[in-house]
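> after the sequence you'll find the predicted model.
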Amino acid sequence: MANPTQSVAVALTDGSFVTLTIFSESDVDASLQLIDAAEAAENGEAPLQLMEGFSYEYQIEGNYRLQEVPKIVTPSRANISSGRITPNIYVGSLILDVLDKDTSVNKGSITIEVRSIKTSYRQDYRFMLEDITEKCTDLLMQYTSPVSQHFTVDFNRDPQTLYQRFAFVKSLIESSDFKEAVHRIVSSPVTSWAEKEEEGDIRRARRINNATMRQFITSSSRLELPATHPLHCRLASVPAKLRIRSKHETVDTPENRFIKHALTSFTQFCTEIRIQFSEDSRAYQEVVHLEEVLENFLSHSVLKDVSPPVSLNLNSPVLQRKEGYREVLRAWLMFDMAAKLIWKGGDDVYSAGKRDVATLYEYWLFFTLLDTFKELFKVEPSTLEKLIKPTADGLGLQLKAGKFIPFQGIFDAGGRKLRVQFSYNRTFRGDQPYPSGGSWTKAMRPDYTLSIWPEGIKRNDAEEQELITHVHFDAKYKVSHLTEIIGDNNLDLSKEKEEQRKGNYKREDLLKMHAYRDAIRRTGGAYILYPGSQLFNKSGFHEIIPGLGAFPVSPSRDKNGISELKAFISEIINQILNRASQKEQLSYRTYNIHKDGPSDILQESIPERYGNERTPPPNDVHVLVGYFKDANHLNWINQQQLYNARIDSDRGSLHLGPSEAGARYLLLHTKAQLTTGEIWRIKENGPRVFSKEAMIKRNYPNPSQHFYLVYEIEKVSAIEFENMKWDIRLLKKHNKGRGSALPFAVSLTELMKAKV
């Protein structure tokens, strides 16, 4: 298959033309196209279209060359009239200057469109900009500060700011809802009955009323009646003409006058803003196209018969309720606000003619997630104070990539109150020592972070006490299919490394989610949001978090994936509300382990297994240090495989605490015995209470107490304790003299430090 090639004529400033030929280095037909001029004008694009991610060679005839654009247009060293074009991830209008090869004087320019690899990017771009506009203007309508009433659009300001404002207005007018609303109005306009008075021949009179009778007497232009006329005896003459009133249906109603006024206002805005742009710019072409759309609306026969409004009756039931009219009313109200809105972040999306749909997707997801979290957590964050602020030249939307914006609220679930924070562009610093929050290594900044911790605890304290959970989301518009994120299960890892050396990191996004989850402390999960269709979610252990994955969230009204994302976040909420969850236990254990600083060092040989299970950490294994009275008592212990301790309130009884009750080993010693190797394993059943009678049945020598606490024991079989002895004087709880007979428990770590 031949690689696509296109040639176009470039108009120079002297009126002549020069041919530019572009060759695609790929055999994909869609990588290089020349679309119809009408289609290009409708979409505000250039007819010659490249595609992001592809590479091209070019050749311009004559004594000319193209201006070098760093990282995009690179002239050839062998022939400066040719070279390569590599758009990479750039999307939008690419204006290339044509220079004289010898003098480098500008001789003209050509605009080339770089399209997104996603076929739906036109629709996505329009929808997202329209949706952001709608959400912003909703916020503006709620903005109650009096300062908002004094802003006017200054058309002499920075053209880039004007284009940003125009982009908002354009998204309103070009929306399918607005176009359908105007179509409904002109197809079925509101009408009213009006009286019309006109002069007519007296013979056309049908009804005679008081006004008609007065004209018979007072009219000046009259006709003599013949003598033979029946009325001659009463009237000598009658009027030649009568002013006759009739009713007719008209579209010239207050509501239709408002519609015409709204469309005229939009048109005037476009006309005033158009003169600020150069005729060869994308902005100029877009304004012209929008003017044509509005002129077509105004030229409809229905609106031609509508007069200008004397007043605007915005409380009209027709404007507020009737389909078509209510949509135009809302657009007109939004238009006034949108024209005053300043959005510096818009420069990232459409500055210098580009259409960065990926960045727009990131902004659109911000509003989508904010609405989702407000709904799920039933909280109303101080949105207006943070997102819309008055500036010197308008109302500023404080949304820009890289700028940290947090929103907080309290979620009351009945049994537990949680503090919820949704953050955009939160940076987790890498220079904070544990247990502070942040990253283990370098600073990291996910696009969106949901942080949840118990109400009543400060965020920093929640971090240090392992009570906070972070869930991260990253926007990835360029990803179309799940395999682009997780790769193929049958992937040859050696081939993947080869691709990485070439610069093709196919699983980079997945690895980034791993980095967020593992590097940012107290992270419960990290997830990719992309405009696809397949869900991918991997959970750790038996609960929804910790985990990582990808959720499809598409820019559309229906089947956009938001419901699945809401269900997932609801599961996270339920898990955090569950005080008996594995995550709750894990966070408590983690805090409890690390709160006291560095742990003890134990490199002695200890059993690897306890019964059929793994031996717990030695700090969690307790050893009961018990006393036997004499040889008879020791013989009874050996025969019965029982160990007894007094449980009365007298001296020498056992103080039963968690360590004593849960002890796993028993170390025996007797009077004046300071070093012992008499170690037993306590069976898992734990201690029981035996009566004096029960002890007599088991041949216990001389029982003196009514009740005893009895442990079932067995000889230790583990070779790790073989031939070991311990000096009980080195144990902190050991008492001298008569107190040495008191049973007590120590950790296995402490016991091993007393090893002889």
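Thanks, I have the structure now.

> drop to CA atoms for contacts and neighbour counts, all remaining ones
Noted.

> give me the element residue 80 is part of.
Using DSSP states H and E, residue 80 falls within no helix or strand.

> ok, and here's another one to check against it:
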Amino acid sequence: MINIKRLLIKWPNSFYELEIDFLNGKEGERVSVPLDYVYNAITEKDDKSIGYSPAIGIRLDKEGVYYPIQLRENTNYFISVTIPFTFELEAKLIDYLNGFPFTNLRLSSNFKVSPIKTWKEDIRDNQKFIIITGSLQTKNQVGILDLSLGERENLFCEVASSKINYQEDFQLLLTDIAKESTEILLQMGNLTGLNLDVQNEREADYLIMMFHLRSLFNADELPLALSTVLNNMHSKIVNENEIVDISLVKQPNIHKMASQGTTLPFNKGGVLASLFNGYTPIKMFETNKYETVDTPENRYIKHFLTEVESLCKKLFIQLQGKASKEKTNEIVFNSNLKELDGWLNIIHQYLSEPIWNQIQQLNHIPSNSQVLQKRKGYRQILQYDLRLQLGLKLAWHPSMVLEQTLADVRPIYELYEIWCFIKLRKICIDIFGAEKENTIIKVEKDLFSINLKKGRESKVVFKKNYEDKVVTATLFYNKEFQKHSYKSEMSYSLALKPDCSIKLVLDNKEGSVETFIHFDAKYRIDFFESNNKLISKNEDIIKMHAYKDAIRGSSGAYVLYPGTEESLYFQFHNRAIPSVGAFPLRTDNDIDLERIKCFIEKIIDEIETNQKC
């Protein structure tokens, strides 16, 4: 990543110019950038944004999901646009709009153009130009920003999160959601006894295939299992019987000679005449023992690898066609193609191992093999194969939220919100056991879908019997609390919709008591340079107060964010509730999950205590 202070864009065969300047930065050196539309780039000197994404960055080693030019959320930029003066331009100035001169009308809320009287004129080669200035504020939006000035003057930038490694998080979130979604759907398929055979003729949607393959190629899945197999490959001892000249025999097979010796040629007399009724065999049976890796189990592994390779190649060709036809989603398809290319390289690397040359083609599946069922590496690959086959046959489609997210202008926020819900579901399973009711899975005519659309109430219900109480927990996704006096689950002011809410109902001999706790996923941070701490934003904590205070029956509301610091504010210093705060929830940290789990368990204990008070 190259940190840039000022960037000048000139398009080939166009007189238009666009300059983007981060005014708070210090100007460094001019650098050469291998992008044909970047005319001039000045680096940022003494960059203080350690821990943050750069204000203006150029990423030359990434293609697909992210555009080369990157801006940063919640950052101000000075914009200068140079446009040839024409009659068409003069007509536009009469109906002057705030978003002018960009073609993207949605920029009106982000771009504030300077008054017309501040614009400058310039004469170049007898051509009159207008220089328009203004300020661009990216606000808290992350994703694709269209800064195009015309049909030929296209420019798309990636507005990055302040969190410096959000690109890596994006892939981790997608992988984890794919894996968890697959597991949920397979669990439901087993529970409902769905007849999968009817779907054999159906061509799996490319998004379904990408979801399963993304889960399969996670570093802790197939690559780890294959490495385990190759480091400790199953082998067997083979006894091979040969007929060899008597002068070459070293270890004759006496039992074979006794049972089948009459089939061999003999000469009358000879050194062994006393053993064979006056005759000596010209040739004898000999058994050689050797170790081989050409076992049914290894043939199965080889077959599975070639099948996965074939699936990836087929999908690659399919997506290449889609990328050439559907230009609006070209960046999405290019991202998927890059992933597929990486997966094909992984498969090719494993299949190029010389040891596979010793292993023949599979002629039957050793389904009852104890090696496949119990041996490390082999057992995992058998599970992946079953999961992949079942998943591709299952008639389901990914959530529309997930599908739209891949081409949405704010992908990381949407993914993080869904991912947080999935993690809260896992926490609830750890606390309460298996779910009793699930409405996030929708089944219509054997079609499975994960129903996590915004604005629709989706819930998972859990129930646990303790020695002295019964606790029912309902985890909601995007539940709306409206202003209705006749509803118990309501907001007394404005309609509020936390990302995730948990309704806890405790029943014991004292009676019944219930409360809500809420969680809001916020993929953003504040940064303390002095100690490298990543904390939640103050405005997010303020919003948690709104949830706790406005939604009837709420005892707590908490931010989930990809930072490092847990911050909790208790109304009473010795009680977990009522409270608001923020919990770190990062893609690579299981400790975060354990902290949230322990806090929810503490709240359950305090509900009973409050009931007795």
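Nice, I can see it. Small disclaimer: the values here were computed from a predicted structure and weren't measured.

> can you give me the helices in the stretch 101-250 of the first structure?
For the stretch 101-250 of the first structure, the helices defined by DSSP state H, counting those that start in this stretch occupy 121-142, 159-173, 176-187, 210-218.

> can you point out the buried residues in the longest one?
Neighbour-count burial for helix 121-142 of the first structure, counted by 16 or more other CA atoms under 10 Å, picks out 121, 124-134, 136-137, 139-140.

> which strands or helices does it pack on?
Judged by 3 or more CA pairs under 8 Å, 6 or more residues apart in numbering; DSSP states H and E, the packing partners of helix 121-142 of the first structure are helix 159-173, helix 325-338, helix 357-377.

> now do the second one: everything it contacts.
Counting by CA atoms under 8 Å, 6 or more residues apart in numbering, the neighbours of helix 325-338 of the first structure from elsewhere in the structure are 133-134, 136-138, 140-141, 165, 168-169, 172-173, 177-178, 181-182, 185, 255, 259, 262, 318-320.

> okay, which residue is most central for the second structure?
residue 174 (1.3 Å; CA atoms, centre = their mean).

> what's that residue aligned with over in the first structure?
Residue 174 of the second structure maps onto residue 129 in the first structure, with residues paired by TM-score structural alignment.

> do the same with residue 568 of the second structure
So residue 568 of the second structure corresponds to residue 537, using TM-score structural alignment.

> ok, now which ones touch residue 584 of the first structure?
Counting by CA under 8 Å, 6+ apart, residue 584 of the first structure touches 576, 578.

> same deal with residue 295 of the first structure?
Neighbours of residue 295 of the first structure in contact, by CA under 8 Å, 6+ apart: residue 267.

> how close does it get to residue 135 of the first structure?
28 Å (CA to CA, to the nearest Å).

> what's the neighbour count on the match of residue 568 of the second structure?
Residue 537 of the first structure: 15 surrounding residues under other CA atoms under 10 Å.

> assumed it was part of a strand.
Yes. Looking at residue 537 of the first structure with DSSP: H, G, I helix; E, B strand; the rest coil, it is inside a strand.

> that one against residue 546, yeah?
No. When contacts are counted by CA atoms under 8 Å, residue 537 of the first structure is not listed as touching residue 546 (10.6 Å).

> all helices of the second structure, in order?
87-94, 166-192, 206-216, 222-231, 254-260, 296-325, 330-351, 370-374, 378-393, 400-405, 411-432, 538-550, 590-612 (DSSP state H).

> which of those helices sits closest to residue 242 of the second structure?
helix 254-260 (10.4 Å; CA to CA).

> the closest one: which residues count as buried?
In helix 254-260 of the second structure, counting by 16+ other CA under 10 Å, buried: residue 257.

> distance from the chain centre to it, please.
Centre-to-centre, helix 254-260 of the second structure and its host chain are 63 Å apart (CA atoms, centre = their mean, to the nearest Å).

> outside of that helix, which residues touch it?
Here helix 254-260 of the second structure has contacts from 284, 285, using CA under 8 Å, 6+ apart.

> check stretch 544-551 of the second structure too.
481, 489-493, 496, 498, 517-518, 520, 554-559, 580-581.

> may I see the ChimeraX selection of the buried members of the residues you listed?
Selecting the buried subset of those in ChimeraX, with 16+ other CA under 10 Å as the burial test, is done by:
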select :481,489,490,491,492,496,498,517,518,520,554,555,556,557,558,559,580,581
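
> give me the subset of the contacts of stretch 544-551 of the second structure lying in strands.
Taking DSSP state E, the ones among the contacts of stretch 544-551 of the second structure that sit in strands are 517, 518, 520, 554, 555, 556, 557, 558, 559, 580, 581.

> aligned partner of the first one in the first structure?
Translated: residue 517 of the second structure. Per TM-score structural alignment, residue 517 of the second structure is aligned with residue 471.

> could you dump the helices of the stretch 101-250 of the first structure to a markdown table with distance to residue 231 of the first structure?
Supplementary listing: these in a markdown table, determined by distance: least, CA to CA, whole Å:
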| stretch | distance to residue 231 of the first structure |
| --- | --- |
| helix 121-142 | 71 |
| helix 159-173 | 66 |
| helix 176-187 | 52 |
| helix 210-218 | 12 |
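
> which one of those lies closest to residue 114 of the first structure?
Going by CA to CA, the one of the helices of the stretch 101-250 of the first structure nearest residue 114 of the first structure is helix 121-142, 11.6 Å.

> quick one, that closest one and helix 176-187 angle?
Orientation check (axes from the mean of the first three to the mean of the last three CA atoms, to 10 degrees): helix 121-142 of the first structure against helix 176-187 gives 80 degrees.

> roughly how far apart are the closest residue to residue 679 of the first structure other than its chain neighbours and residue 609 of the first structure?
Of all residues not flanking residue 679 of the first structure in the chain, residue 667 sits nearest, at 4.4 Å (CA to CA, 6 or more residues apart in numbering). For residue 667 of the first structure, the distance to residue 609 of the first structure (CA to CA) stands at 18 Å.

> just residue 220 of the first structure next, same as before
Distance from residue 220 of the first structure to residue 609 of the first structure, by CA to CA: 126 Å.

> kindly indicate which of the ones in strands among the contacts of stretch 544-551 of the second structure lies nearest residue 128 of the second structure.
Using CA to CA, those come closest to residue 128 of the second structure at residue 520, 52.6 Å.
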